[in-house]
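Participant: give the three-dimensional model of this entry:
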Amino acid sequence: MTNFLSADLIGYFAACLTTTAFIPQAWLTWRRKRAEGVSLGMYIILVSGVVMWLIYGLMLSALPIIIANMVTLMLAMFILVMKLVYK
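Facilitator: Predicted structure coming up:
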């Protein structure tokens, strides 16, 4: 039980760090109304990968993976949409 609890805590902490990493980019792009420094190809690949991670988390019923990838998907999609809108 202790290993499971430790693994979950590490998972939640990792999820928080990797997910919040997208917030500065989303904020900057929205605030400046420009996305020229954002790679369209990278975000298309990233969103595709995050969708796969979300499906994987759902298949395993792994809450840290599900939560992290749901939030990451929203942030990455937000940045991707802004990239397309601010072309």
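
Participant: use CA for all of it now, contacts and neighbours both
Facilitator: Will do.

Participant: run the chain-centre distance for the helix or strand harbouring Asn69.
Facilitator: Under the criterion of DSSP states H and E, Asn69 resides in helix 63-85. On the basis of C-alpha atoms, centre = their mean, to the nearest Å, helix 63-85 sits 5 Å off its chain's mean C-alpha point.

Participant: quick one: contacts of that helix?
Facilitator: Outside helix 63-85, the residues that touch it by C-alpha atoms under 8 Å, 6 or more residues apart in numbering are 8, 11-12, 15-16, 18-19, 22-23, 25-26, 29-30, 33-36, 38, 40, 43-44, 46-47, 50-51, 53-54, 57-58.

Participant: one more, please, to line up against the first structure:
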Amino acid sequence: MDLKLVIGISAGILTALAVVPQVVKTIRTKKAAHVSPFMFLVLLAGNGLWCYYGFLISDLPIIITNAFSFSMDILMLILKYVYRDRD
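Facilitator: Now for the predicted structure:
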């Protein structure tokens, strides 16, 4: 496997997993007052564009990691909405 590919996949995985602790904390505490919806909207837009870019250049690692990140951003925004009255 090419070293550039390994670095790219590793970077994508680490970036995609960065939001998971926030999602887990929000689910466990059932509180989302500490969550900035604007930040997740910006991340959602960025990850959506990265995913689209991945499709444009037919790069599966970019598509997969950013599609996962995109779904985590959506989940975090949903959690922010669901737990809005508990904060």
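
Participant: returning to that earlier point: which part of structure 2 lines up with the helix holding Asn69 of structure 1?
Facilitator: Counting by TM-score structural alignment, helix 63-85 of structure 1 falls onto residues 60-82 of structure 2.

Participant: what ranges does structure 2 have for its helices?
Facilitator: Using DSSP state H, the helices found in structure 2 span residues 3-17, 20-29, 37-57, 60-82.

Participant: return the most buried member of those helices.
Facilitator: Mean neighbour count (mean count of other C-alpha atoms under 10 Å) peaks for helix 60-82 among the helices of structure 2, with a mean of 20.

Participant: next, the mean deviation of that helix compared to structure 1.
Facilitator: Compared with structure 1 after the fit, helix 60-82 of structure 2 shows a mean deviation of 0.9 Å (mean C-alpha distance after the TM-score superposition for structure 1).

Participant: so what does Leu14 of structure 2 match up with in structure 1?
Facilitator: Counting by TM-score structural alignment, Leu14 of structure 2 lines up with Leu17 in structure 1.

Participant: residue contacts, that match?
Facilitator: Counted by C-alpha under 8 Å, 6+ apart, Leu17 of structure 1 has zero contacts.

Participant: now it: how far from Thr72 of structure 1?
Facilitator: Distance, Leu17 of structure 1 to Thr72 of structure 1, by C-alpha to C-alpha, to the nearest Å: 11 Å.

Participant: now do Leu84 of structure 1
Facilitator: Shown here: Leu84 of structure 1 relative to Thr72 of structure 1, a distance of 18 Å by C-alpha to C-alpha.

Participant: repeat that for Phe4 of structure 1.
Facilitator: Remark: distance between Phe4 of structure 1 and Thr72 of structure 1 (C-alpha to C-alpha) = 24 Å.
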